[in-house]
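A.B. asks: Any chance you could fold what I've pasted below:
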Amino acid sequence: MSSISVRIPTILRSYTGGEAEVKATGSTVREVVADLEANYSGIAARILDDNGRIRRFVNVYVGEEDVRFADGLDTPTPDGVQISIIPAVAGG
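C.D. replies: Below you'll find the model as predicted:
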């Protein structure tokens, strides 16, 4: 299992006790989200929709790569990589 650093956006920090960055384990984004959920109950529902896919208005990056353009939830998460969860900002 890889040790991953996950950047948590302000809107989700209520799940992590205010922490801006937490550690998680997993060899794919899916496993990392499951590990986050195991440690921070309720956070996965804010990242994934009812079908288990990344929510439309949430962007997830492994390093600098948007997982939507990689393998989605099956994107590999090498040891030491940083994952960023970024809520999309709507503007007008």
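
A.B. asks: hey, let's count contacts and neighbours off CA atoms from now on
C.D. replies: OK.

A.B. asks: the longest helix in the protein is where?
C.D. replies: For the chain, the longest helix by residue count, based on DSSP state H, is helix 29-39.

A.B. asks: list the helices and strands it packs on?
C.D. replies: strand 21-25, helix 43-47 (3 or more Cα pairs under 8 Å, 6 or more residues apart in numbering; DSSP states H and E).

A.B. asks: for comparison, sequence B:
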Amino acid sequence: MTVNVRIPTILRTYTGGAGEVSVAPVGATVSDVLTALDGDYPGITARVLDEQGALRRFVNLYVDEDDIRMLDGLSTGTRPGALVSIIPAVAGG
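C.D. replies: A predicted model of the protein is given here:
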């Protein structure tokens, strides 16, 4: 199974500039996708997850159009061909 991951501009240094990459997770959860992503692009997951392995406060993850915080968090299931989007929160006034 492969899952596509949309990479924000700020993290594209890890992916050689690619805005979207495909990974083949061993399992079928967002956590598994992030593990596979970090295996292919070392260090990128440390920018998404904190030291305890939780989603960083100012990072949002979506599976297709659904915010994982409104679903099962990092345990949210994925399907073959799903699109996981990493979206950094934007603040300003």
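
A.B. asks: Need the residues that contact the longest helix of structure 1.
C.D. replies: Around helix 29-39 of structure 1, the neighbours that count as contacts under Cα atoms under 8 Å, 6 or more residues apart in numbering are 4, 24-26, 43-44, 72-77.

A.B. asks: Swap in 7 Å and give it another go.
C.D. replies: 24-26, 43-44, 73-77 (Cα atoms under 7 Å, 6 or more residues apart in numbering).

A.B. asks: Also stretch 83-93 of structure 2?
C.D. replies: So stretch 83-93 of structure 2 is contacted by 3-8, 58-64 (Cα under 7 Å, 6+ apart).

A.B. asks: can I get the residues you listed in TSV with distance to residue 89 of structure 2?
C.D. replies: Listed next are the contacts of stretch 83-93 of structure 2 as TSV, based on distance: Cα to Cα, whole Å:
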residue	distance to residue 89 of structure 2
3	23
4	20
5	17
6	15
7	13
8	11
58	5
59	6
60	7
61	10
62	12
63	16
64	17
